[in-house]
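J.: how would this look folded up:
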Amino acid sequence: MTQLSPETDGIEPGADDIRPTVSQLEEEGDAAADYIEELLDVADLDGDIDIDVRDGRAYVSVTSTSDSNLRLLSKPDTVSALQELARIAVHTRTGAFSRLILDIGGSREARQAELVALVERAIQRIEDGAASASLPPMSSYERKVVHDIVAGEGFVSVSEGEGRDRHTVITAK
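T.: I've put the predicted structure just below:
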């Protein structure tokens, strides 16, 4: 059982604890943006790319006007797959493992809202008398977001399970 804290920034124990520099993260963002830009060109999709560095990660966001066809790529599974491909592109260019986060058409914001609602329902179960509440399996980034939401609500969360079955369990303090 692993409890994550804001200090670990979602890095599981045993992971490489060496944090990349801001310039390395900017290079990751540039490599990922180049890859995504080429993909958009090939697919004839419109989008503006923004790169940001925060919380020890590179964030690449693709946005467009409301009448754009970018929504074709903004489904959660598609964003996750493209994020993994962008991470591979970064690794190919830099030789370093990347933890970059890709957002397409506000997909991360939408998922954040879903996670907040999921945590609120779990906390309600605990307040109604349950000893704990387990959430469904999710990615390490989503578990990190959940840990932050749970901590903000004054509860405790831990990650349990392995691989695709890794999930978050919430308990009262």
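J.: CA atoms for contacts and neighbours, from now on please.
T.: Will do.
J.: Next one: the closest residue to Thr168 other than its chain neighbours from Glu114, what distance?
T.: Distances taken as Cα to Cα, 6 or more residues apart in numbering put Ser159 closest to Thr168, at 4.5 Å, once the chain neighbours are dropped. Per Cα to Cα, to the nearest Å, Ser159 is found 19 Å from Glu114.
J.: Where do the strands of this structure begin and end?
T.: Here the chain has its strands, by DSSP state E, at 48-54, 57-63, 101-104, 132-134, 156-160, 167-171.
J.: Just put the ones you listed in CSV and tack on mean neighbour count and distance to Glu142.
T.: Supplementary listing: those in CSV, determined by neighbours: other Cα atoms under 10 Å; distance: least, Cα to Cα, whole Å:
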stretch, mean neighbour count, distance to Glu142
strand 48-54, 15, 16
strand 57-63, 22, 14
strand 101-104, 24, 11
strand 132-134, 17, 14
strand 156-160, 20, 11
strand 167-171, 22, 10
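J.: mind giving me CSV with the ones you listed and columns for distance to Val42?
T.: Below are the strands of the chain laid out as CSV (distance: least, Cα to Cα, whole Å):
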stretch, distance to Val42
strand 48-54, 15
strand 57-63, 15
strand 101-104, 16
strand 132-134, 41
strand 156-160, 39
strand 167-171, 36
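J.: Next, the second sequence, to be compared with the first:
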Amino acid sequence: MPSKNNDLEIKQTEAAKDALKEMLIKAYLPSDKIETELIHDRDRSIIRLNIISDEPQHLIGRQGENLFAIQQILRLIMRKQFIESQISVVVDVDNYRRQQEENALTMARSALQRLRRNEQEQSLPPMPAYKRRAIHAMIMADSDFADVATESTGIGPERHIVIKLKAK
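T.: Purely as a prediction, here's the structure:
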């Protein structure tokens, strides 16, 4: 028998998908399909909605700006609908965001190799918060990097990650 928590998450996932569909229709950007995924990550649940589209560039925008705006609006809608909930919503288009995270992780792995070789801190280029979070999480979760620290520095669009060895 499904738990009340699970029932609520399913209800929230469907509500998020319906709200996103409605937003896209009102913006004259209907999608062919919206894939849903419910992810359980440590102490929170994440609803991931991936829009499949013939015209992804309109939904993504310059450097993902439109995608970020769509996600923010959907999060506001979900917070109003489910006030007590701690669930998070992530919107993607044709797996653009997932691919961007993977590219950022590849860049971080290269920087980690340089760090090991040179023992000099490595600065990554500025990137959005979701990419920085993915890098911090990857390094924290891997015991091979127990001697490595990451830090986000900079302000606004110049915010970036510095990877360095922990003091011995």
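J.: excluding its backbone neighbours, what's nearest Pro136 of structure 1?
T.: Pro136 of structure 1's closest residue in space is His167 (Cα to Cα, 6+ apart), at 5.8 Å.
J.: Next: Leu74 of structure 2.
T.: Once flanking residues are discounted, Leu74 of structure 2 sits nearest to Leu20: 6.7 Å by Cα to Cα, 6+ apart.
J.: Translate that neighbour into the numbering of structure 1.
T.: Residue pairing (TM-score structural alignment): Leu20 of structure 2 is matched to Ile36 of structure 1.
J.: For Asp103 of structure 1, see how far away that match is.
T.: Relative to Asp103 of structure 1, Ile36 of structure 1 is positioned 11 Å away (criterion: Cα to Cα).
J.: Wait, the residue nearest to Pro136 of structure 1 touches Tyr141, no?
T.: No. Under the criterion of Cα atoms under 8 Å, His167 of structure 1 makes no contact with Tyr141, lying 11.5 Å away.
J.: for the residue nearest to Pro136 of structure 1, what are its contacts?
T.: Contact analysis of His167 of structure 1 by Cα atoms under 8 Å, 6 or more residues apart in numbering lists 134-138, 143, 159-161.
J.: cutoff 10 Å now
T.: His167 of structure 1 is in contact with 134-140, 142-143, 158-161, counting by Cα atoms under 10 Å, 6 or more residues apart in numbering.
J.: same thing with Leu76 of structure 2?
T.: Counting by Cα under 10 Å, 6+ apart, Leu76 of structure 2 touches 82, 89.
J.: Over to the one 3 residues further on?
T.: Taking Cα under 10 Å, 6+ apart as the contact definition, Arg79 of structure 2 lies against 73, 85-88.
J.: Can you report how many residues lie near Leu100 of structure 1?
T.: Neighbour count for Leu100 of structure 1, taken as other Cα atoms under 10 Å: 22.
J.: Next one: it from Leu72 of structure 1, what distance?
T.: With the distance defined as Cα to Cα, Leu100 of structure 1 ends up 21 Å from Leu72 of structure 1.
J.: Enumerate the positions of stretch 114-130 of structure 2 that are buried.
T.: By neighbour count on 16 or more other Cα atoms under 10 Å, the buried set for stretch 114-130 of structure 2 is 115, 121-124, 126-128.
J.: Equivalent analysis for stretch 147-167 of structure 1, please.
T.: Buried, per 16+ other Cα under 10 Å, within stretch 147-167 of structure 1: 147-150, 155-160, 166-167.
J.: cool, stretch 4-13 of structure 2 as well?
T.: For stretch 4-13 of structure 2, burial by neighbour count (16+ other Cα under 10 Å) applies to 9, 12-13.
J.: From the chain's centre, how far out is that stretch? Work that out for me.
T.: Put simply, stretch 4-13 of structure 2 sits 21 Å off its chain's centre (Cα atoms, centre = their mean, to the nearest Å).
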